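> Predicted model follows, preceded by the sequence.
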Amino acid sequence: MNELRTDMLNIAIIPGTSRPQALNPQVVAWAKDQLAGREDVRAEIVDFGEFNLPLLDEVIPAGANMYQNDHTKAWGAKLAEFDAFIFVTPEYNHSISGSLKNALDFVASEFNHKVAGIVNYGADKGVRAA
């Protein structure tokens, strides 16, 4: 098994929608391709859809980092692995998608003191989603 280099920037690329037939997978692939070949970056696509997050169901606010549900614990643990995040999001109704907002609301401290970037697209180039 390959060991992760400690001098590498570990980046999660997070798709911004779970809508069927969306353009998002192609834009996510493009974002990942931009990082391909760099020896100082490890990029992984982390799809919140794979964590089966229902509409926010945690009783305690995320900032307390006292997750009760297994899906939240798994989502938080996965995000904690990364140094930085790239959110690839379309603009839906002058904002990000509801599914991305829901996924972000589950956690908090996993994003603290980490770099985030946004690749956005859609109506008016997606600027309102950014």
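In hand now; what should we look at? Numbering: from 1, shown residues only.
> For the rest of this, base every contact and every neighbour count on C-alpha atoms.
Fine.
> Tell me, how many residues neighbour Gln26?
Gln26 has 10 neighbours, counted by other C-alpha atoms under 10 Å.
> Sorry, wrong one. I was asking about Asp33.
11.
> so who does it touch?
With contact set as C-alpha atoms under 8 Å, 6 or more residues apart in numbering, Asp33 has no partners.
> Sticking with it, tell me its helix or strand.
Secondary-structure element containing Asp33, defined by DSSP states H and E: helix 24-35.
> just Ala77 next, same as before
helix 70-80.
> cool, Ala116 as well?
Counting by DSSP H and E, Ala116 is part of strand 115-121.
> Compute the inter-axis angle for that strand and helix 24-35.
130 degrees (axes from the mean of the first three to the mean of the last three C-alpha atoms, to 10 degrees).
> For strand 115-121, buried residues please.
Within strand 115-121, the residues that count as buried by 16 or more other C-alpha atoms under 10 Å are Val119, Asn120, Tyr121.
> take the one below as the second:
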Amino acid sequence: MPTPGTPLPAALIPDCTKPEAHHAAYKSAKANDAIFVCIARQGPRWMVELDAFASSGPTIPDQAVAVLHTAVEALVSDGTVTQANMAPDYISMRALRVRSAPSATALVRGMIQVADGAATGR
């Protein structure tokens, strides 16, 4: 696993378009006591999911949650995301206006990096 403050490698963000892939990735996150993050194609658009409940470790720090919520609100406001569900330990964004898996992955990586920076004070 990456250390705090380093970008999450794209290879660690699974494409969970198929239900079996989602199930396997979530099961893997739980087995590794990690926060679950994935992308999935939904028709012509992409979905992003971040779920801290997969981990038994500490929840996402309040500062990072605030940053993530602000980022999600900005993405909804500018039309990049058309639907978002947020809770302190869960974020789901649907119908992302990105054209490819690398674009969706880059969005996830950026959000995690910003949240990690907020959590570590960087």
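Arrived safely. In this text, all values refer to a predicted model and were calculated from it rather than measured experimentally.
> Got a TM-score for the pair?
TM-score of the superposed chains, computed with TM-score structural alignment, normalised by the length of structure 2, equals 0.30; 67 aligned residues with a C-alpha RMSD of 4.6 Å.
> immediately after the helix holding Ala77 of structure 1, which helix or strand?
strand 84-90.
> For that following strand, name the packing helices and strands.
If you count contacts as 3 or more C-alpha pairs under 8 Å, 6 or more residues apart in numbering; DSSP states H and E, strand 84-90 of structure 1 packs onto strand 9-15, helix 24-35, strand 115-121.
> now the ones you listed as JSON lines including distance to Val88 of structure 1?
Output for those, formatted as JSON lines (distance: least, C-alpha to C-alpha, whole Å):
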{"stretch": "strand 9-15", "distance to Val88 of structure 1": "5"}
{"stretch": "helix 24-35", "distance to Val88 of structure 1": "6"}
{"stretch": "strand 115-121", "distance to Val88 of structure 1": "5"}
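> wait, which of these is closest to Val41 of structure 1?
strand 9-15 (4.7 Å; C-alpha to C-alpha).
> and that closest one with helix 70-80, angle?
Going by the same axes, to 10 degrees, strand 9-15 of structure 1 makes 130 degrees with helix 70-80.
> buried stuff in strand 9-15 of structure 1?
Buried, per 16+ other C-alpha under 10 Å, within strand 9-15 of structure 1: Asn10, Ile11, Ala12, Ile13, Ile14, Pro15.
> for that strand, packing partners?
Checking 3+ C-alpha pairs under 8 Å, 6+ apart, strand 9-15 of structure 1 ends up next to helix 24-35, strand 41-45, strand 84-90.
> right, so of the ones you listed, which gets closest to Asp70 of structure 1?
Between the helices and strands packed on strand 9-15 of structure 1, strand 41-45 lies closest to Asp70 of structure 1; by C-alpha to C-alpha that is 20.8 Å.
> just to revisit the earlier point, is it possible to get a markdown table of the buried residues of strand 9-15 of structure 1 that adds distance to Phe87 of structure 1?
Output for the buried residues of strand 9-15 of structure 1, formatted as a markdown table (distance: C-alpha to C-alpha, whole Å):
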| residue | distance to Phe87 of structure 1 |
| --- | --- |
| Asn10 | 14 |
| Ile11 | 10 |
| Ala12 | 8 |
| Ile13 | 6 |
| Ile14 | 5 |
| Pro15 | 6 |
